[in-house]
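Student: 3D model of this:
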Amino acid sequence: MHDVIIAGAGPVGLFMAGELALGGCSVLVLERNPEPHQPLQALPLGLRGLNAGSAETFYRRGLLEAAMKASGADPQKVGADPEAVEAPDPRELSHFAGMTLDAADVDTTALPFRLPGPAMEGFMTSLDAVTTVLAERATALGVEIIRNAPVTAVSQDGEGTVITAGAQQYRSRWLVGCDGGRSMVRQLAGFEFVGTEPSFTGYVAQVTFADPEQLPLGFNLTDSGMYLRTPLAGHLGMMDFDGGTFDRSQPLTREHLQTVLRRVSGTDATLNEVHLASSFTDRAMQVTAYRKGRVLLAGDAAHIHSPLGGQGLNLGIGDAMNLGWKLAATIQDTAPASLLDTYTSERLPVGASILGWSRAQVATMKPGPNAPALRNLVRDLMRTTGGTTHVYRRTSGLFHHYALGAGHPILGTSAPDFHFEDGTRLGDLLNSGQGAALDFTDDQALHGAVQKWQGRIRFAAGPVRNSLGLTALLIRPDGVVAWACARTLDPTEFEGAATQWFGTPKG
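Tutor: The predicted structure is shown next:
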């Protein structure tokens, strides 16, 4: 019997598998597709954006270089100057409802607790590139992946779960559904899934244009919908506000796609050929709890929404980073009793916020007599310093704040990448999947206390290039600040926080 079975070998499932294996768990991944490489995951249809928060997550697990290489990303555009002491200004921003923003308008003084590091910006990638890197990592850590194994039945009791996939039955102590927006695990385990119905049918296609000059690159909002062309050859995206009625209801023929394109673009553009196409909607749904007994959900299995703003993949990676270490600690019997409950309490609000963000974009883009006025208002607000900064905070993935109680304002946020004078970075300490205790004093006041959690918390002490006014911190394995001190250290405060997140100390 495995410790954990994961349904789904997409980016979220594979990242989760690596996290659990890093925590000493035996992991089996069941994937319904027979082959690891799928046409819809490769460029151009598999084009995705990893935001700065996801880039930071990959960095903290030693995966950033491999992910950038697989994606063809430029490290100099992702990271900061290695010798920098202050965080650089943002270079690139996302969009809101197809309307782009100017990075120069971000108020960096409203973004405290930032430090330079190798992961300051996001980058474009593909689902195929991400899954390849994560599959290699999971396999290297001992994860078993079985393909052509669709889950068809799930049951559980107080000891574990039983999963039927194909003609085989598998037992595990825990089951994690990472099997996408039409998750069978979610349905079979009886999770409540609630939300709003769609406004549009969206299309993404690889085509040959007869007259591409009629269709400008970038997002193009029109009186009938939206179309998108990227520099990738033949890459076309469209939104047709039909109430989502067409999605998966009929074949995606050249004639249909051309009709939609002409309607939403207001041109007579012609498609000579359609090589590959897929449809989607803006249906926005979320489970009411991320755990039901010994079954947990992550990624699109837990929440679905439109792809506007490219938040889906990043939200799922965040789920996996949050859950992986908590479930591993629970299995290893080192976790406090309530630790696993914090997965739902922390991630459900983040998912709900992203669904709201998606709905707001759809409402702004929806055609109608009042649409121009609404878009002009939103555009004017976004052009202000406050508006641009707000959008950056919401889309970069760097500024989630978990409510971890009273204390220093940095508590519950993603930790800055503190750089010790000896060259050690916080990101280096988190590569192993353990937590980290940082002591910036000269007397290593926390050293004795940290030893009680040896194997669960790594320790680094000494002067740093920029302490941000802090003297010590406790960082969770997912990079979230669990405790912070800006005055003379009291090791008993540290021990209280360490017990809360890492369980009872040794001895």
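
Student: for the rest of this, base every contact and every neighbour count on C-alpha atoms.
Tutor: Noted.

Student: can you give the contact residues for stretch 131-143?
Tutor: Outside stretch 131-143, the residues that touch it by Cα atoms under 8 Å, 6 or more residues apart in numbering are 9-11, 14-15, 17-18, 21-22, 26-29, 63, 66-67, 70, 145.

Student: among these, which are located in helices?
Tutor: Mapping these onto helices (DSSP state H) picks out 11, 14-15, 17-18, 21-22, 66-67, 70.

Student: what ranges do the helices span in the stretch 201-350 of the chain?
Tutor: Assigned by DSSP state H, counting those that start in this stretch, the helices in the stretch 201-350 of the chain fall at 254-265, 312-331, 341-365.

Student: run the angle between the longest one and helix 312-331 for me.
Tutor: Taking axes from the mean of the first three to the mean of the last three Cα atoms, to 10 degrees, one finds that helix 341-365 is oriented at 170 degrees with respect to helix 312-331.

Student: could you point out which element follows helix 341-365?
Tutor: Remark: after helix 341-365, the chain's next helix or strand is helix 371-382, criterion DSSP states H and E.

Student: packing partners of that following helix?
Tutor: If contacts are counted by 3 or more Cα pairs under 8 Å, 6 or more residues apart in numbering; DSSP states H and E, helix 371-382 sits against helix 341-365, helix 385-395.

Student: centre of the chain to the helix or strand following the last one, how far?
Tutor: To tie it back to what came earlier, the one meant is helix 385-395. For helix 385-395, the following helix or strand on the C-terminal side (DSSP H and E) is helix 426-429. Averaging C-alpha positions (Cα atoms, centre = their mean, to the nearest Å) puts helix 426-429 20 Å from its chain's average.

Student: okay, buried residues for helix 426-429 please.
Tutor: 426-427, 429 (16 or more other Cα atoms under 10 Å).

Student: dump those to TSV, plus distance to Phe494.
Tutor: As requested, these are arranged in TSV below (distance: Cα to Cα, whole Å):
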residue	distance to Phe494
Leu426	18
Gly427	21
Leu429	18
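
Student: quick one: which of those is nearest to Ser353?
Tutor: The shortest gap between Ser353 and any of those belongs to Gly427, at 27.1 Å (Cα to Cα).

Student: for Val264, find the nearest of the helices and strands packed on helix 371-382.
Tutor: It's helix 341-365; of those, that one is closest to Val264 (Cα to Cα) at 12.0 Å.

Student: I'd like the distance between Gly309 and Trp357.
Tutor: Distance, Gly309 to Trp357, using Cα to Cα, to the nearest Å: 9 Å.

Student: right, I mislabeled it, should have said Ile304
Tutor: 12 Å.

Student: same thing with Ala55?
Tutor: 21 Å.

Student: now the other sequence, so there's something to compare against:
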Amino acid sequence: MEQVVIVGAGPVGLWLAAELRLGGAAVTVLESRPERDPHSKALTVHPRTIEVLAFRGVADRFLAEGVRIPDGHFGGLDSRMDFGGLDTPFPFTLALPQARTEELLAEHARSVGARVRRGHRVTGLTQTADAVSVEVEGPAGPYVLDAGYVVGCDGTRSTVRAAAGIAFPGTDTTTWGWLGDVVLDDPPPGAVLDASGPRGGVMVVALPGGVHRFVGCDPGGHRADWPGDLTLDELRATVTSITGTDFGMRDPVWLSRFGNATRQAERYRSGRVLLAGDAAHMHFPTGGVGLNVGVQDATNLGWKLAATVTGRASDDLLDTYHAERHPVGADLLVATRAQTALMTSFTPETRALRSLLGDLIATVPEFSRDLAERLSALAVAYPPTTADAHPLTGKRAPDLRFRDGTGLFGLLRAGRHVLLDLADDDRAVPDVGITTHRAPLAEARDDWEGVRFALIRPDGHVAWAGADITPVAREAASSCRA
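Tutor: Sure, this is the predicted structure:
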């Protein structure tokens, strides 16, 4: 019997597979497509996701290939949020096609021992108290694969979610956007161009390989029914109407449409079945956050599921996955709906709202920073379980730098908990049985003032912090032994 079966070899499934392997769990990934989809729905890698990649020592390849964009947009507003002041080593987004992201993540997953089976379509599953039986159509015919746990990373039409009986409430499509990856004879300057007006809005992004992506909306998109396949002539006419030029577009690589149907799984866990990524939440692709939130789902779930299947933690730990990530998904839907309203309405009233919000972004740094932290997921914090928890508990730990020349992200490479001892003295440190790093901070930080000990989770969030290792802290640390 398999310890874990993941359904779906997109970015979320591949990253989860690697996280499980780091935690010592055996994992098999089943993917229905015989070959990787050459088209890239997702394009943007946000700062927090780059941090997660850096935890595991794989960020450099993404950084080497992606186009760095030092700012971000909210709802396609003309004023962009400056990422330069964010508390991260990566104050930018990366423009990197999803197809290449998947290739890099597949290489990483295989390098740590994950098994990926392509051309294996999951058709259903049944679960008991002890296992899940997965029904599969493979190249050699149907078969059943038994697993301790199954994770559905199989997209918005998730077979796993449906078979597990998990409801997916929300709203249907009422408006359509469009996307075109094309070659340009007269491209706009810079990495990104935003244009909007009464005839619609469009963003143009330079991609690796000499292709530009056009993504946008126009007043004709307000309809519930499918408007038909997008053509190059239609894209050319719409872009010209909005910007006054078609930039010499030709040779389309991919033309597509997308709707604003918005839904979230009622539960992220049903017994031995869990959901992550688009199987758990779907939305209009505003801000390029979908892939990022999915990878962050996987980072939260990976260490918990690995600790459970290897016996280092009880099954109850998996309940914290829903408790922590479902609210993040709900916030995601609020943010994307708000941005959808800004991006798909072109009335004078909406244009006035866009102007007002754009002015706030341009002139109120605190407002711009708050939006940027929300969009990039740097603001995500999980609620503490006790009323007397330190204010840092549940928050994302930044890449703390220590006087010995090391940094926190480097200490998280193995995917296990790390205990920080920040004292600048010779006091003895109790042995709590997990990796301990003793070195004071290289520079004082107000939010870390008075903290001697901090337990950092494998996903980079603070499990607890304080001046002493209390009996409660010892118990928590003991349960996290590698």
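
Student: superposing both, give me the TM-score.
Tutor: TM-score for the superposed chains, counting by TM-score structural alignment, normalised by the length of structure 2: 0.88, backed by 465 aligned residues with a Cα RMSD of 2.8 Å.

Student: related to what we said a few turns ago, wait, which of the helices and strands packed on helix 371-382 of structure 1 is closest to Gly316 of structure 1?
Tutor: helix 341-365 (9.1 Å).

Student: in the closest one, which residues are buried?
Tutor: Here helix 341-365 of structure 1 shows 343-344, 346-348, 350-352, 354-355, 357-359, 361-362, 364-365 as buried, counting by 16+ other Cα under 10 Å.

Student: in structure 1, which residue is most central in space?
Tutor: Asn314 (2.2 Å; Cα atoms, centre = their mean).

Student: and that residue, what pairs with it in structure 2?
Tutor: Asn314 of structure 1 maps onto Asn292 in structure 2, with residues paired by TM-score structural alignment.

Student: Ser279 of structure 1: how many residues sit nearby?
Tutor: 18 (other Cα atoms under 10 Å).

Student: next up, the contacts around the residue mapped onto it from structure 2.
Tutor: Counting by TM-score structural alignment, Ser279 of structure 1 lines up with Arg257 in structure 2. Arg257 of structure 2 makes contact with 176-179, 229-230 under the criterion Cα under 8 Å, 6+ apart.

Student: make it 10 Å
Tutor: 176-180, 215-217, 221, 226-230 (Cα atoms under 10 Å, 6 or more residues apart in numbering).

Student: dump the residues you listed to JSON lines, plus neighbour count and distance to Thr344 of structure 2.
Tutor: Listed next are the contacts of Arg257 of structure 2 as JSON lines, based on neighbours: other Cα atoms under 10 Å; distance: Cα to Cα, whole Å:
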{"residue": "Trp176", "neighbour count": "24", "distance to Thr344 of structure 2": "8"}
{"residue": "Gly177", "neighbour count": "24", "distance to Thr344 of structure 2": "8"}
{"residue": "Trp178", "neighbour count": "19", "distance to Thr344 of structure 2": "11"}
{"residue": "Leu179", "neighbour count": "21", "distance to Thr344 of structure 2": "14"}
{"residue": "Gly180", "neighbour count": "24", "distance to Thr344 of structure 2": "17"}
{"residue": "Val215", "neighbour count": "21", "distance to Thr344 of structure 2": "12"}
{"residue": "Gly216", "neighbour count": "27", "distance to Thr344 of structure 2": "9"}
{"residue": "Cys217", "neighbour count": "28", "distance to Thr344 of structure 2": "6"}
{"residue": "Gly221", "neighbour count": "20", "distance to Thr344 of structure 2": "8"}
{"residue": "Trp226", "neighbour count": "14", "distance to Thr344 of structure 2": "16"}
{"residue": "Pro227", "neighbour count": "13", "distance to Thr344 of structure 2": "15"}
{"residue": "Gly228", "neighbour count": "8", "distance to Thr344 of structure 2": "18"}
{"residue": "Asp229", "neighbour count": "10", "distance to Thr344 of structure 2": "19"}
{"residue": "Leu230", "neighbour count": "15", "distance to Thr344 of structure 2": "17"}
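
Student: sorry, back to before: closest to Leu101 of structure 1 out of the ones in helices among the contacts of stretch 131-143 of structure 1?
Tutor: Nearest member of those to Leu101 of structure 1, counting by Cα to Cα, is Ala67, at 26.2 Å.

Student: the closest one -> structure 2?
Tutor: So Ala67 of structure 1 corresponds to Phe62, using TM-score structural alignment.

Student: repeat for Arg465 of structure 1
Tutor: Checking TM-score structural alignment: Arg465 of structure 1 goes with Ala442.

Student: quote the end-to-end distance of stretch 109-125 of structure 2.
Tutor: Span of stretch 109-125 of structure 2 from end to end, Cα to Cα: 24 Å.

Student: mind listing what's buried along it?
Tutor: Buried residues in stretch 109-125 of structure 2 (16+ other Cα under 10 Å): 109, 113-122, 124-125.

Student: one more: stretch 397-410 of structure 2?
Tutor: Buried residues in stretch 397-410 of structure 2 (16+ other Cα under 10 Å): 397-402, 406-409.

Student: most widely separated two among those?
Tutor: Ala397 and Thr406 (14.8 Å).

Student: the match of Ala67 of structure 1: neighbouring residues, count only.
Tutor: Neighbour number of Phe62 of structure 2 under other Cα under 10 Å is 20.

Student: just checking, it touches Thr93?
Tutor: No. Phe62 of structure 2 is beyond contact range of Thr93, at 11.1 Å (criterion: Cα atoms under 10 Å).

Student: what do those two both touch?
Tutor: Applying Cα under 10 Å, 6+ apart, one finds that Phe62 of structure 2 and Thr93 are jointly contacted by 45, 50.

Student: quick one: map Ala164 of structure 2 onto structure 1.
Tutor: So Ala164 of structure 2 corresponds to Ala189, using TM-score structural alignment.

Student: so how far is Glu65 of structure 1 from that match?
Tutor: Counting by Cα to Cα, the gap from Ala189 of structure 1 to Glu65 of structure 1 is 38 Å.

Student: is it true that Ala460 of structure 1 lies in a strand?
Tutor: Yes. Using DSSP: H, G, I helix; E, B strand; the rest coil, the assignment for Ala460 of structure 1 is a strand.

Student: residues in contact with it?
Tutor: 420, 424-426, 429, 436-440, 444, 446-447.

Student: using JSON lines, please lay out these together with distance to Tyr290 of structure 1.
Tutor: JSON lines is the format used below for the contacts of Ala460 of structure 1 (distance: Cα to Cα, whole Å):
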{"residue": "Phe420", "distance to Tyr290 of structure 1": "38"}
{"residue": "Thr424", "distance to Tyr290 of structure 1": "36"}
{"residue": "Arg425", "distance to Tyr290 of structure 1": "33"}
{"residue": "Leu426", "distance to Tyr290 of structure 1": "30"}
{"residue": "Leu429", "distance to Tyr290 of structure 1": "29"}
{"residue": "Ala436", "distance to Tyr290 of structure 1": "27"}
{"residue": "Ala437", "distance to Tyr290 of structure 1": "29"}
{"residue": "Leu438", "distance to Tyr290 of structure 1": "32"}
{"residue": "Asp439", "distance to Tyr290 of structure 1": "35"}
{"residue": "Phe440", "distance to Tyr290 of structure 1": "37"}
{"residue": "Gln444", "distance to Tyr290 of structure 1": "40"}
{"residue": "Leu446", "distance to Tyr290 of structure 1": "36"}
{"residue": "His447", "distance to Tyr290 of structure 1": "37"}
